[in-house]
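Peer 1: predicted model follows, preceded by the sequence.
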Amino acid sequence: MNRRDFIVASAIALLPLHISAQTPAGYPEKAVRIVVGFPAGQATDIIARIVSEKLAERLGQPLVVENKPGAGGGLALSYLLRQPADGYTVSFANTGAVITNQFVKKDLPYNPNDLQPVALLGDIPLVLAVRGDSSIKSLEDFINQARANPGKLSYATPGVGTTSHLAMESLKQATGIDVLHVPYTGSSRSLSDVVAGNVDVSFDTITTVYPFTENGRLRPIAIGVSERVALLPDVPTLAELGYRDIVGAVWVGAFVPPGTPTAIVQTLEAGIGEVAKNPDVASRLAAAGLYVRYADAAGFAASLATDKPKIQEVVKFSGLQPN
């Protein structure tokens, strides 16, 4: 055997060893931790638990949800990025923690660009709602009244820099209206003040708005996803009303640390995809406020690349400064 043939043969002999080192056989061989950056009982937590229950059955190992709330979901992602890239720590995170935080918070303790996307699960729609007896009956009414009374109408959100805040700023940017932002520390108080007539309108998640609509305390006039939803089937979408580019939902997706072997990412990606297709799971997720819009790792990465500049532009328009 000449020297060239020896080198080629040696390279071929080593190739399976390299592949096995990158794609551990038998994954997962132990419990997988699912890190959530919000308290137990919050929407992202409930969604993570619903998916983890079925995903554990498919993977043949327990999936243990750990709550690490704080910094708008950022503490969990900071923790995730310090873990080994072995597929045994996964985080379910949302729009705010992955994209918005980097534009509205100073000294972020993690780099969102380091996150390895696994799969997009779906969207929690935002609902534009007014007091039940408001003279505002539709999105058109709201826009017309706002244009006739610049700076007079007000909108409530659960906080500065939240997706709810950016959603209204996005609508302001698209329509040219001028409405006053009234931020609160959480949705309960903000929605209660809309019901009380202290604020004119709210743009908040369907999970928080829907209970107020059941007894007529709030009237939903538009919803931020592209298709109507079963909980509020008579409420038109912003898209069908002509506003397709509004930041109108909070998405939830799965991430792992950078450098996680491709085969492990693909295992998790395929598992989440199968779970998302399960009608029972989809029904339970919808009850928790999330509507499935599954995308694999590549599709999710493309979606992130589209969302990031859009949200950055809305933050710039709003005049928000990192704090």
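Peer 2: Right, received. Where do you want to start?
Peer 1: when you work out contacts or count neighbours from here on, use the C-alpha atoms and nothing else.
Peer 2: Fine.
Peer 1: neighbours of the residue lying closest to residue 51 once chain neighbours are set aside, how many?
Peer 2: Leaving aside its sequence neighbours, residue 51 sits nearest to residue 275 (Cα to Cα, 6 or more residues apart in numbering; 6.8 Å). Number of residues near residue 275 (other Cα atoms under 10 Å) recorded here: 24.
Peer 1: residue 310 too?
Peer 2: Neighbours of residue 310 (other Cα under 10 Å): 15.
Peer 1: distance of it from residue 304?
Peer 2: Residue 310 sits 10 Å away from residue 304, going by Cα to Cα, to the nearest Å.
Peer 1: quick one on the thing from earlier: host element of the residue nearest to residue 51?
Peer 2: If you go by DSSP states H and E, residue 275 is part of helix 262-277.
Peer 1: take the one below as the second:
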Amino acid sequence: MTTRRDFLAEMGASTAAVRLAGIGSILTGSIAANAQSSRPITMVVGFPPGGGPDLVARALAERGRRELNQPIVVENKTGAGGRIALDWLRNQAADGSAFCLTPAAMLASYPHVYKKLSYNPGDFDPVCKICHYHVCVVTRSDAPFSTLKEFVAWAKATKKGTFGVPSRGSGTDFIGNLLSNAEGLGLEPVLYRGGPQLTQAVLGGEVDLAINLSSNFIELAKAGKVKILAVSTAARSSFSPSVPTLAELGYRDLVFEESIGIVAKKGTPEKAVLRMQEAMHKAMEDAIVRSALQTLEHRPDFRAAKQYGEDLAAASERYRTFVQKTNFQPLD
């Protein structure tokens, strides 16, 4: 089982990230003045176009391009709950031409839940954290229940119930499992390739609940096509103040916020990592980028490499606890 100390060692947060913090004086002047090539930088995302991570990457890529004076091309390499993108990055040259924007689960949870993982956290160097997001539990508008309490009663009475998630072993999956365990429901998890596919599934009645980033359901909820039953924030979200939290509904273990950040292949030159880190930091100050995050109901929380590595280590501990509480069986 990966511990916090193991995770920090694997990610290099106590070594490589510290070195990053000390080389700020290497780069002077504007980032654009230090651009080394007009060759595009690839920003890979493990989820389909239109989902939260994809939209965050595209907002950052446009502003980052201007900071770097170099194109940033977002590529979606989907499947396996985000693992394919990280596996792709692991096999690229460590030359600063490729990065991955990913939720923390792919680095912090998957080492705990997969028997065989094609990568490990030590294959990557943290670059920076971008933001936090929360998740929500939704159902279609014509479902035979309108609150989470009503869903629990319905599931117990009918002895059935399913919840859809975009990745097994992620925070969304653990929320569904912990809810199921707390109520003795035996809910069946159903995996989808990404947020857009999961959204269509819940709209079409393929699953009773969908658990995913709130950004996938904002407009649908406004249009009355889905009902948001609960959110995972500690206190009611300012984005959805009328929606109860899972904690206030009695599920105190289900307070959950996840980070999205950027990593590079292990061994990428310090200068290239710092250059991207600074470009993303400046991009985060742009009004258009912040507006995009606001629209997605993501909370900006930029952290440099060392802090991001420490946050990933803390997330790894949180997921280890989830695994223990749910008696989660390792995945192939």
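Peer 2: Here it is on my side, so go on. Note that this is a predicted model, so its numbers are computed, not measured.
Peer 1: still on that earlier bit, alignment lookup: the residue nearest to residue 51 of the first structure to the second structure.
Peer 2: Under the alignment (TM-score structural alignment), residue 275 of the first structure pairs with residue 283 in the second structure.
Peer 1: residue contacts, residue 136 of the second structure?
Peer 2: 211, 212, 213, 214, 228, 229, 230, 231, 232 (Cα atoms under 8 Å, 6 or more residues apart in numbering).
Peer 1: reformat those as a markdown table; add neighbour count.
Peer 2: What follows is those, written out as a markdown table (neighbours: other Cα atoms under 10 Å):
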| residue | neighbour count |
| --- | --- |
| 211 | 28 |
| 212 | 29 |
| 213 | 27 |
| 214 | 24 |
| 228 | 28 |
| 229 | 21 |
| 230 | 23 |
| 231 | 29 |
| 232 | 28 |
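Peer 1: could you export these as TSV, including secondary structure and distance to residue 167 of the second structure?
Peer 2: As requested, those are exported to TSV (DSSP: H, G, I helix; E, B strand; the rest coil; distance: Cα to Cα, whole Å):
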residue	secondary structure	distance to residue 167 of the second structure
211	strand	10
212	strand	9
213	strand	12
214	helix	15
228	strand	20
229	strand	20
230	strand	19
231	strand	18
232	coil	17
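Peer 1: where along the second structure do the helices fall?
Peer 2: 4-11, 16-21, 52-68, 83-90, 105-108, 110-113, 148-158, 171-183, 195-203, 218-222, 270-284, 287-295, 305-326 (DSSP state H).
Peer 1: in the first structure, which residues correspond to stretch 56-73 of the second structure?
Peer 2: So stretch 56-73 of the second structure sits over residues 47-64 in the first structure, by TM-score structural alignment.
Peer 1: how about the residue mapped onto residue 87 of the first structure from the second structure, nearest residue that isn't a chain neighbour?
Peer 2: Using TM-score structural alignment as the criterion, residue 87 of the first structure maps onto residue 96 of the second structure. Using Cα to Cα, 6+ apart and skipping residues adjacent in sequence, the residue nearest residue 96 of the second structure is residue 272, 5.3 Å away.
Peer 1: do residue 49 of the second structure as well
Peer 2: residue 76 (6.8 Å).
Peer 1: was I right about the one you found contacting residue 53?
Peer 2: No - applying Cα atoms under 8 Å as the test, residue 76 of the second structure and residue 53 come out as separate, 9.9 Å apart.
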